[in-house]
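**Student:** no FASTA, just this:
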């Protein structure tokens, strides 16, 4: 719709980390839920950010109690479900336009 490519879809946190590692180039932005089987979204986000600190992770979750934990783990944004496609795309564009604050 906006020309934003989808690199991969994962069905659990472990698969998300594996596919992230295998991606070339790696995605600049990831959309992730908190509640996922095998590895939750916060643990997956921490692992992904340890591999590529400039990756922007947007959580979309109905578990609003996870907002603080997700943000502490390094999330760029947290959207509450149900989030509409326009809201998600707007947030992707917003985090893509932000400069990294990570010093390498």
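**Tutor:** Here it is on my side, so go on. Values in this document were obtained by computation on a predicted structure and should not be read as measured data.

**Student:** hey, let's count contacts and neighbours off CA atoms from now on
**Tutor:** OK.

**Student:** Let me know the next secondary structure element after the strand ranked longest in the chain.
**Tutor:** Among the elements of the chain assigned as strand by DSSP state E, the one spanning the most residues is strand 56-61. Downstream of strand 56-61, the first helix or strand assigned by DSSP states H and E is helix 67-72.

**Student:** Which neighbouring elements make contact with the helix or strand that comes right after that next one?
**Tutor:** Beyond helix 67-72 in the direction of the C-terminus, DSSP H and E gives the next helix or strand as strand 77-80. Using 3 or more Cα pairs under 8 Å, 6 or more residues apart in numbering; DSSP states H and E as the contact definition, the elements that strand 77-80 packs against are strand 56-61, helix 67-72, helix 85-97.

**Student:** how far is strand 77-80 from where the chain is centred?
**Tutor:** Mean-position distance between strand 77-80 and its chain equals 10 Å (Cα atoms, centre = their mean, to the nearest Å).

**Student:** The structure to be compared is supplied as follows:
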């Protein structure tokens, strides 16, 4: 089963993503409310997740900075970015993400992008 780590500052979205992912056959490895917490939790995982579903705009540490730090721990981790902030597109693409998508999106679109990222072994941005 594919393990997904959810990093999102909005409680309701963390809950929503958890429900949707579990209903679609994914295991939620954990959730974090900001980038700093995400990095700390990622270091502590005994069994690393296959994918991180990460927001960009968060308090304490944003998604880009968290992504860069997590890559120093595991340079093979796949991160699917979910953000309404289209200004991150250029920077994310320069970090090697697979694609840049527009938010809002459907549940099917989210699941499809996670599966696509797993298939291509690259990170995806869904703005």
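**Tutor:** Ah, there it is. Nothing here was measured: the structure is a model prediction, and the numbers come from that model.

**Student:** still on that earlier bit, which strands and helices sit next to the longest strand of the first structure?
**Tutor:** Secondary-structure packing of strand 56-61 of the first structure (3+ Cα pairs under 8 Å, 6+ apart): strand 29-32, strand 77-80, helix 85-97.

**Student:** how about the ones you listed, which one is nearest residue 16 of the first structure?
**Tutor:** Residue 16 of the first structure sits nearest to strand 29-32 of all those, at 8.9 Å, using Cα to Cα.

**Student:** and the closest one, which stretch of the second structure?
**Tutor:** The alignment of strand 29-32 of the first structure onto the second structure (TM-score structural alignment) covers residues 51-54.

**Student:** residues in contact with stretch 74-82 of the first structure?
**Tutor:** The set of residues that contact stretch 74-82 of the first structure without belonging to it, under Cα atoms under 8 Å, 6 or more residues apart in numbering, is 45-46, 49, 56-64, 67, 70-71, 88, 91, 95.

**Student:** From the residues you listed, keep the buried residues only.
**Tutor:** In the contacts of stretch 74-82 of the first structure, burial by neighbour count holds for 45-46, 49, 56-62, 67, 70-71, 88, 91, 95, counting by 16 or more other Cα atoms under 10 Å.

**Student:** just to revisit the earlier point, average distance between the match of strand 29-32 of the first structure and the first structure?
**Tutor:** For stretch 51-54 of the second structure, the mean deviation from the first structure after alignment is 0.8 Å (mean Cα distance after the TM-score superposition for the first structure).

**Student:** Now do that stretch: distance to the chain's middle.
**Tutor:** With Cα atoms, centre = their mean as the basis, stretch 51-54 of the second structure stands 2 Å off its chain's centre.

**Student:** do the same with stretch 38-57 of the first structure
**Tutor:** How far stretch 38-57 of the first structure lies from its chain's middle: 7 Å, per Cα atoms, centre = their mean.

**Student:** What of stretch 75-92 of the first structure?
**Tutor:** On the basis of Cα atoms, centre = their mean, the separation between the geometric centre of stretch 75-92 of the first structure and that of its chain is 10 Å.

**Student:** Likewise for stretch 106-118 of the second structure?
**Tutor:** What separates the centre of stretch 106-118 of the second structure from the centre of its chain is 11 Å, taken as Cα atoms, centre = their mean.

**Student:** now swap in stretch 96-114 of the second structure and tell me
**Tutor:** Stretch 96-114 of the second structure has its average C-alpha position 10 Å from the chain's average C-alpha position, going by Cα atoms, centre = their mean.

**Student:** ends of that stretch, how far apart?
**Tutor:** End-to-end distance for stretch 96-114 of the second structure: 16 Å, by Cα to Cα, to the nearest Å.

**Student:** Okay then, goodbye and thanks.
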